[in-house]
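Enquirer: Give me coordinates for this.
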Amino acid sequence: MELGIGMFGDLSFDPATGKPREAKLKLQEILEQIKLADEVGLDVFGLGEHHRPDYAVSSPEIVLAAAASITKNIKLASTVTVLSSAEPVKVYQDFSTIDLISNGRAEIAVGRGSFIESFPLFGYNLKDYNQLFEEKLDLLLNINNNEVVNWKGSLRAPLINQTVLPRATNNGKLPIWIAVGGTPESVLRAAKLGLPLVLAIIGGRPEQFQPLVEYYKDEYVRHGHDVNEMQIGIHSHSFVSNDKTVIDDYYLNYASQMDRVGSSRGWPPYTKMQYNGGRSKDGALFIGNAAEVTDKILYMHELFGITRFIGHMDVGDPSHANMMKSIDVFGKEIAPAVRKALH
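Expert: Now for the predicted structure:
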C-alpha cells in the first residue's frame, strides 16, 4: 500500500485583524514539507485546488512543478484538479511537464469540485455541473491516450487533428484517478472507465463507505477490467504527534477551519465532542500518536482493501514546526509499521 500526505495550503487568520497570514510564507513552508516527505520515504504527495482567502493554493501544478525540482522519488499528484472548471488540454500539458521534470512522477486526480468558487471565476455555469465534468473527463482521457486528438462535445469547441505536447514519460500516459466524495454515480463512472478511485472520507464513520467501495469493485470487474490493476485510495484528515498536548491543542486549528467552511454551508459550530469522536477507532479523523494512526490505517486496509492512503495534514494551518514533526513521524514510524504489518 502506498502512503502519502495531502494538503490544500490552509491559511490561519489573525484574530486581531481578521486577515489570513501571508500566502508567500505558506507556499515556502509547503515546499519544505514536500521535500521532507520525500526524504522520509513517503510514496505520494497530493495538493488540492481552491479559490478562497483561506487557502494559499489555487494552482497545484505550479507548486508541484517547483517540488519536482527538489524531490527525488515521491509521486506528485493533484488532489484534486477541479476538472469541470479547467481546460483539459492545459491540465494535460501542465502535468506532462511536471512528469518530464520529475522523471515520471506526476499524477492527476480529477473531481467535480465540492467547492464551487472556480465556476463563476472561470466563467462556467453551475447548471452544467455534471455535463462539464463528463465532457472534460472524456477529453482528458482522449488526450492522455492520443498525441493527435480528434474530439467533439457540446460545451467546448471541437478538436480536429490537434497535437497536444509535451507527452508524458510513459508513452504519453499519465496516471489519472477519479476523486469522489461519496456519490454512487461518481463511483460507477470510475469503475466503468477502469480508473483508480480515491475516496474522500472526512466525516462520519469510514465503515459507512464500505458499500460504495464494494460497488466500485463489483462494477470494475463487471465492465471487464483486470482486478489486478484495480487501485483504491482514501484521503482523510490527519495529523500526527506523540505529544498528547499537541494533539489536544490541534483541536483549535481544526475547529477554526471547519467552522470557516461550515459557515457557508449551514453547519453548526464544530465541537470537541466531534473531534474526539472522529479520533476514535471508528471515526474518520486520523489524528493522534503514531500507534493510533497506524492502527487506523491498517483498519482501513482491512475494511476496503485500499492500495493507497493519503493523510490530509494541514487542516487549520498548524505551525510549520508541528507540520514537519508530523510528516517526520508519519514517514519514520507509521509508514514502516504499516508496511511491516502488510508484508
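
Enquirer: only C-alpha atoms for contact and neighbour calcs from this point on.
Expert: Fine.

Enquirer: Could you pull up the residues touching the residue lying closest to residue 99 once chain neighbours are set aside?
Expert: Leaving aside its sequence neighbours, residue 99 sits nearest to residue 106 (C-alpha to C-alpha, 6 or more residues apart in numbering; 4.6 Å). Residue 106 makes contacts with 75-77, 95-96, 98-99, 174-175, as judged by C-alpha atoms under 8 Å, 6 or more residues apart in numbering.

Enquirer: quick one: which of those residues is most hemmed in?
Expert: residue 76 (30 neighbours; other C-alpha atoms under 10 Å).

Enquirer: Surely that one is in a strand?
Expert: Yes. According to DSSP: H, G, I helix; E, B strand; the rest coil, residue 76 belongs to a strand.

Enquirer: That one and residue 277, how far apart?
Expert: 32 Å (C-alpha to C-alpha, to the nearest Å).

Enquirer: And the contacts of the helix or strand where residue 198 lies?
Expert: Using DSSP states H and E, residue 198 maps to strand 197-200. Applying C-alpha under 8 Å, 6+ apart, the contact partners of strand 197-200 are 109, 177-182, 187, 190, 231-236.

Enquirer: Which ones among those residues map onto strands?
Expert: 109, 177-180, 232-236 (DSSP state E).

Enquirer: Arrange these in JSON lines, one row each, with distance to residue 268 and neighbour count as further columns.
Expert: As requested, the ones in strands among the contacts of strand 197-200 are arranged in JSON lines below (distance: C-alpha to C-alpha, whole Å; neighbours: other C-alpha atoms under 10 Å):
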{"residue": "109", "distance to residue 268": "30", "neighbour count": "23"}
{"residue": "177", "distance to residue 268": "32", "neighbour count": "24"}
{"residue": "178", "distance to residue 268": "30", "neighbour count": "26"}
{"residue": "179", "distance to residue 268": "26", "neighbour count": "27"}
{"residue": "180", "distance to residue 268": "24", "neighbour count": "25"}
{"residue": "232", "distance to residue 268": "32", "neighbour count": "21"}
{"residue": "233", "distance to residue 268": "29", "neighbour count": "25"}
{"residue": "234", "distance to residue 268": "26", "neighbour count": "24"}
{"residue": "235", "distance to residue 268": "24", "neighbour count": "23"}
{"residue": "236", "distance to residue 268": "21", "neighbour count": "23"}
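
Enquirer: run this one through as well so I can compare:
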Amino acid sequence: MEIGISTFLEATPNPVTGKVISHAERLRDAVEEIVLADQVGLDVYGIGEHHRADYAGTAPAVVLAAAAGMTKRIRLTSAVTVLSSDDPVRVYQAFSTLDGISNGRAEIMAGRGSFIESFPLFGYSLDDYDELFEENLELLLKIRASEKVTWRGGHRPAINNLGVYPRSVQSPLPVWIASGGNPESAVRAGTLGLPIAFAIIGGMPERFAPLVNLYKEAAARAGHNPDTLQIATHSHGFVGETTDQAADLFFPSTQAQMNVIGRERGWPSYDRSAFDAARSLRGALYVGDPEFVAEKIILLRKNLGVTRFFLHVNVGTMPHREVMRAIELLGTKVAPIVRKELAPTL
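Expert: Predicted coordinates:
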C-alpha cells in the first residue's frame, strides 16, 4: 500500500488573513514539501496541471524535477496531466527527462481534465474533448513503447518513423489513467492494462466499488491479470495532532476554495455541516488525527482494494508550516499504522 501527497499548488487568498501567496512562493514551498515527504518515508508526490490564477501547477514536470535531485526514493507524478490539450510527444519528453533526473522515479497520470481552461489557451475545441484524449493517449503509449514512431491521427500532424528522446530510464514509463468516476474511463484503463486513479472528493468511497469491478472485468476480458494492476484514490484531507485541531485548521481554506469552484459549477454552498459529514468514517474527507486517518485508509483498502492512496493537501491556501506538519504526520504516524495493519502474515 503506497501512501503519498497530491496537490494543485493552490495560490488562493488565505481565508483568515486575506493574504494571497505568490505563484513563485507556492512553487518553492512545493519543493520543500516533496523533500520532506521523501524524508518521512512517503511513497509518491503528485502535482495536478491547471491553467488559472488560483493554482500554480501549470508545469508539474518542472516542479518535480526541481525536487528530484534532493530526494532519493519518492515517486514523482503528475496528478493529472491534461492530455487532451497537450502534445503527447512533449509530455513524454518532459517526463522521460524527469525520469532521467530522478533515476527512474517519474510517472504520468493522464486525464481528460475536469477543469477546461487549457482548451482555449492552447487552441483546442471542447467539441473534441473525448476524441482528443483517445488520440493523444494512443500516441503517448506508442511513444513509450518504441523509440521510432509512425502515427497518424485527426488532430495532430502525422509522425513518420521519427525518434522521440530522451528515452525513459523505466521501460515502460508508467502511465496511469485518472478518472473522476467515469465508467468509460474505468473500462478504457482496464482494456489497456493501465493502472487507474479515482478522484473521490464527495459521497462515500465505497460507492466506487462498482467502478473498480468494471475496471477489473475489462482488464480480464482484454487478457490482463487484474490482480497485478494498481488502483489509486485521491481524496482531500489533513492530518493534525488531534481530530478537532485537524478539522478546525482544514475547514476555512477548504470551504473558501470549494465555494469558488462550486459557484463555477452550480454546486450548493459548502458549509461546516457538509464538511463534518464528509469527515466521518465512511466519508470522502480524510481529516483527523493519525489514528483516525489511518483507520479510514485501511477501510478504503478493504472496500476498494486500492494499492495507492493520495492525500490532497492543501485545498485552498493554508500556512506552509501546517501543511508541512500534516505531511510529517502522514509519513511518520499514519503510514506506519497502515503498513503494519496491511502487512502480509506468514
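
Enquirer: For the two chains, what TM-score is obtained?
Expert: The TM-score (TM-score structural alignment, normalised by the length of the first structure) is 0.97; 342 aligned residues with a C-alpha RMSD of 1.4 Å.

Enquirer: returning to what we had before: which one of the contacts of residue 106 of the first structure is nearest residue 18 of the first structure?
Expert: Nearest to residue 18 of the first structure out of the contacts of residue 106 of the first structure is residue 77 (C-alpha to C-alpha; 32.0 Å).

Enquirer: Touching, the closest one and residue 43? I think so.
Expert: No. Residue 77 of the first structure lies out of contact with residue 43 (C-alpha atoms under 8 Å); the separation is 10.7 Å.

Enquirer: Show me the residue sitting in the middle of the second structure in space.
Expert: residue 79 (3.1 Å; C-alpha atoms, centre = their mean).

Enquirer: Spatially, what comes nearest to that residue if we skip its sequence neighbours?
Expert: residue 48 is the one closest to residue 79 of the second structure (C-alpha to C-alpha, 6+ apart), at 4.1 Å.

Enquirer: Quick check: the one you found vs residue 212 of the second structure, distance?
Expert: Taken as C-alpha to C-alpha, the span from residue 48 of the second structure to residue 212 of the second structure is 23 Å.

Enquirer: do residue 287 of the second structure as well
Expert: Counting by C-alpha to C-alpha, the gap from residue 287 of the second structure to residue 212 of the second structure is 24 Å.

Enquirer: which residues in the stretch 1-150 of the second structure form strands?
Expert: Assigned by DSSP state E, counting those that start in this stretch, the strands in the stretch 1-150 of the second structure fall at 2-7, 44-47, 75-78, 81-82, 106-111, 148-151.

Enquirer: could the ones you listed be laid out in JSON lines, adding distance to residue 119 of the second structure?
Expert: Putting those into JSON lines (distance: least, C-alpha to C-alpha, whole Å) gives the following:
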{"stretch": "strand 2-7", "distance to residue 119 of the second structure": "21"}
{"stretch": "strand 44-47", "distance to residue 119 of the second structure": "19"}
{"stretch": "strand 75-78", "distance to residue 119 of the second structure": "18"}
{"stretch": "strand 81-82", "distance to residue 119 of the second structure": "9"}
{"stretch": "strand 106-111", "distance to residue 119 of the second structure": "13"}
{"stretch": "strand 148-151", "distance to residue 119 of the second structure": "23"}
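
Enquirer: out of these, which comes closest to residue 260 of the second structure?
Expert: strand 2-7 (16.9 Å).

Enquirer: Not counting its own residues, what contacts the closest one?
Expert: Contact with strand 2-7 of the second structure is made by 37, 42-48, 79, 234, 307-315, 327, 335, as judged by C-alpha under 8 Å, 6+ apart.

Enquirer: Quick one: the helices in the first structure, in order.
Expert: For the first structure, helices defined by DSSP state H occupy the ranges 23-39, 60-68, 88-101, 118-121, 129-145, 184-193, 210-222, 244-263, 272-279, 290-304, 320-329, 335-342.

Enquirer: helices or strands up against the longest one?
Expert: Secondary-structure packing of helix 244-263 of the first structure (3 or more C-alpha pairs under 8 Å, 6 or more residues apart in numbering; DSSP states H and E): strand 286-288.

Enquirer: more crowded one of residue 287 and residue 212 of the second structure?
Expert: Higher neighbour count among residue 287 of the second structure and residue 212: residue 287, with 32 against 22, using other C-alpha under 10 Å.

Enquirer: rewinding a little: which one, of the strands of the stretch 1-150 of the second structure, ends up nearest to residue 57 of the second structure?
Expert: That would be strand 44-47 among the strands of the stretch 1-150 of the second structure, by C-alpha to C-alpha, at 6.7 Å.

Enquirer: mean deviation of the closest one from the first structure?
Expert: Once fitted to the first structure, strand 44-47 of the second structure is off its aligned match by 0.5 Å on average (mean C-alpha distance after the TM-score superposition for the first structure).

Enquirer: What residues of that strand count as buried?
Expert: Within strand 44-47 of the second structure, the residues that count as buried by 16 or more other C-alpha atoms under 10 Å are 44-47.

Enquirer: Same question for stretch 266-279 of the second structure.
Expert: Those would be 270, 275, 278-279, for stretch 266-279 of the second structure by 16+ other C-alpha under 10 Å.

Enquirer: between the residues you listed, which is closest to residue 22 of the second structure?
Expert: residue 270 (25.6 Å).

Enquirer: so the closest one makes contact with residue 261?
Expert: No. Under the criterion of C-alpha under 8 Å, residue 270 of the second structure makes no contact with residue 261, lying 10.2 Å away.

Enquirer: The nearest residue to residue 33 of the second structure once chain neighbours are set aside - how many residues pack around it?
Expert: Nearest non-adjacent residue to residue 33 of the second structure, counting by C-alpha to C-alpha, 6+ apart: residue 324, 6.4 Å away. Residue 324 of the second structure has 19 neighbouring residues, counting by other C-alpha under 10 Å.
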